[in-house]
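Engineer: Sequence and predicted structure below; questions after.
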Amino acid sequence: MAKIVEVSQLQKQFGKFQALKNVSFELNSGEVLGYVGPNGAGKSTTIRTLLGLIKASSGTVKIFGKDVWTDSIDIHKDLAYVPGDVYLWPNLTGGEIIDLFLKMHGAFDAEKRDELIKKFEFDPKKKARSYSKGNRQKVALIAALASKAELYIFDEPTSGLDPLMEAVFQDEVARLKAEGKAILLSSHILSEVERLCDRIAIIAAGEIVEYGSLEEMRHLTRYEFKVETRKEATDLANQAYIYDLKVDEHDPLKIAFQADSDKILMVLLELTAYDVVKIDSNPQTLEELFMHHYSQGRG
């Protein structure tokens, strides 16, 4: 896989405020990178830097091996971008705007454009002034997905779309990935990120707090246990590796708790004393991992 995006020790200051602190990540061809974090964490500042709209205070940021600030015009020939809020020319139709975007970009697939218009159930004949937020997003998505690019940057791309249209977008991202394209996806829909992304970067207060595959991250997270026993687990709450123990108010033989992933064997050994009837365990979701860092950042 070829390296498409290389960000190393990126810092950005606005006056005395440091928006980004030593941000580093990579994105390869045929890969989807999820970029998530709370509002104000630095996601948009990072993306604006990648697009060459603002200049980094220090560090290196390269796309296709080229500097994003000095070579932005060259880079944009092979880059497609969808922002989280799209503003359109009110007197042009959606179809006219899509064609304008595609001609400005350069290489595009007209058949793919027509296919996407049908898939997204989009009416290209209406004036843009009449479009809802979801339809404005569709204009940008159709134009980006029909363009022939090597890197796709999506910043909250499904904002305003209903679940069926979100599914269409997800199918298209899977197609791009299969074609060897590189995709940077910043999304507030964590289930979408979890489903689509090969690697995830979580940013909080301008710093990357987690970076890697979800499985690599989960070695730092806890497992959720739901257990039914024949004997009351009276001593379980006293174990240092058991967290957030909850006993079912209607049935004291049903309990739920969390434990670190490296303590699973100890959990199983402890549970044998209570005559287990049923046990379910699952790793934390990306949302739980994200909220863990978000609450830490706020505290």
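Structural biologist: Received the coordinates, thanks.
Engineer: hey, let's count contacts and neighbours off CA atoms from now on
Structural biologist: Will do.
Engineer: ok, now how distant is G180 from L265?
Structural biologist: 40 Å (Cα to Cα, to the nearest Å).
Engineer: The two - which one has more neighbours?
Structural biologist: G180 (16 against 10; other Cα atoms under 10 Å).
Engineer: Next, the contact list for the more buried one, please.
Structural biologist: The contact partners of G180, by Cα atoms under 8 Å, 6 or more residues apart in numbering, come to 29-31.
Engineer: Which strand or helix spans the nearest residue to S58 once chain neighbours are set aside?
Structural biologist: In this structure, S58 finds its nearest non-sequential neighbour in Q11, 5.2 Å apart by Cα to Cα, 6 or more residues apart in numbering. Using DSSP states H and E, Q11 sits within strand 3-14.
Engineer: which parts of that strand are buried?
Structural biologist: 4-8, 10-12 (16 or more other Cα atoms under 10 Å).
Engineer: that older thread, any chance of the contacts of G180 in TSV, with distance to K226 too?
Structural biologist: As requested, those are exported to TSV (distance: Cα to Cα, whole Å):
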residue	distance to K226
S29	40
G30	37
E31	35
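Engineer: what about versus this one:
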Amino acid sequence: MTVLHIDHLSKRFGKFQALKDVTFTIKKGEIFGFIGPNGAGKSTTIRTLLGILKPSSGSASIFGMDVWKESVAIHEKIAYVPGDANLWPNLTGGEVIDLFLKLRGSHRPEKKQELIDRFQLDPSKKCRTYSKGNRQKVALVAAFASDAELFILDEPTSGLDPLMERVFQEYVLEAKAQGKSVLLSSHILSEVERLCDRVAIIRQGEIIESGSLEEMRHLTRTNLVIETKEPLNGISNMSGVHTVKETEKGTALQVDAEALDEVIKKVSTLGIIRLESTPPTLEDLFMRHYEGTGSDQT
């Protein structure tokens, strides 16, 4: 079942095109990673999904409803956490959480208290006294204490320490186990890799790669560390071999998937002492797309 569908979505601000033909879907019970550097178009896409911005062309729907025309009905079934939560300064954190839950018409006191305890939040303090991390905790508690079917999380762990990031990840996985869907926009690649079923990479307003991590990894380079009895002369000149450098463990290099067989054949004739292979990571793929490029979009 498709929960969210974006079809050739574009957004212009005057002559500036912030989004270009963005297309992806999110299924029920799926955690979908939406990654790119600051300014690539992630937040513009999310603001469009929330009904804040009207698309210039294309369409987007959540639960089969148009995000612009039926945003009020959609918001009854989603929870949104921004990258920097702006809260009412004179209310306490607890009052803000209760307000959000009351607006949604859902209230689970036991779940709310569990979240407050796990995120180590003092709900009795005024929001004006909170650090950025504590403001994020208020937003996260309000989101996960709700009965939302789709969580839209835009850089949700900004300002959280590593321990709280781990608590966040536990609740995202719990939501998935309950059949909920999650759109996770982040530039923390390790977090996305740990949590997400599928990923889309956006650059300068365009989706440049999407799919499951396994599907995308064939496009990345395998990291090898090789030590041989005879010198590895000429290895850097082989097709598909990149960033060759000497380390304490041996010669480190990156190899394109299609060139791996030829490289292994060559080094096997030189008397292998050590051969370490590290699978490609999401960061490897991300950096390949962004090497030598910049972005100035929002």
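Structural biologist: Nice, thanks for sending it over. Everything numeric here is computed off the predicted structure, so don't read it as measured data.
Engineer: So after superposing, what's the score?
Structural biologist: Once the chains are overlaid, their TM-score stands at 0.96 when taken by TM-score structural alignment, normalised by the length of structure 2; 295 aligned residues with a Cα RMSD of 1.3 Å.
Engineer: What's the match for the residue nearest to S58 of structure 1 in structure 2?
Structural biologist: Aligned by TM-score structural alignment, Q11 of structure 1 pairs with S10 of structure 2.
Engineer: residues touching that match, list them.
Structural biologist: Contacts of S10 of structure 2 (Cα under 8 Å, 6+ apart): 17-22, 55-58.
Engineer: Now restrict the residues you listed to buried residues only.
Structural biologist: 18-22, 55.
Engineer: how much space is there between the residue of structure 2 most remote from its centre and H8 of structure 2?
Structural biologist: Ranked by distance from the centre of structure 2 (Cα atoms, centre = their mean), the top residue is E230, with 43.9 Å. E230 of structure 2 sits 54 Å away from H8 of structure 2, going by Cα to Cα.
Engineer: repeat for R198 of structure 2
Structural biologist: Distance from R198 of structure 2 to H8 of structure 2, by Cα to Cα: 19 Å.
Engineer: on that earlier part again, the residue farthest from the centre of structure 2 matches what in structure 1?
Structural biologist: Under the alignment (TM-score structural alignment), E230 of structure 2 maps onto K231.
Engineer: what helix or strand does its match sit in?
Structural biologist: Using DSSP H and E, no helix or strand contains K231 of structure 1.
Engineer: What distance do you get for it to I242 of structure 1?
Structural biologist: In terms of Cα to Cα, K231 of structure 1 sits 18 Å off from I242 of structure 1.
Engineer: Which helix or which strand is home to I142 of structure 1?
Structural biologist: Using DSSP H and E, I142 of structure 1 falls in helix 133-146.
Engineer: the inter-axis angle of the following helix or strand past that helix versus strand 3-14?
Structural biologist: As assigned by DSSP H and E, the chain's next helix or strand after helix 133-146 of structure 1 is strand 151-155. Interaxial angle, strand 151-155 of structure 1 versus strand 3-14 (axes from the mean of the first three to the mean of the last three Cα atoms, to 10 degrees): 40 degrees.
Engineer: Ends of stretch 135-153 of structure 2, what's the gap?
Structural biologist: Termini of stretch 135-153 of structure 2 sit 14 Å apart (Cα to Cα).
Engineer: any idea which element the closest residue to V247 of structure 1 other than its chain neighbours lies in?
Structural biologist: Of all residues not flanking V247 of structure 1 in the chain, I255 sits nearest, at 4.5 Å (Cα to Cα, 6+ apart). Assigned by DSSP H and E, I255 of structure 1 belongs to strand 254-260.
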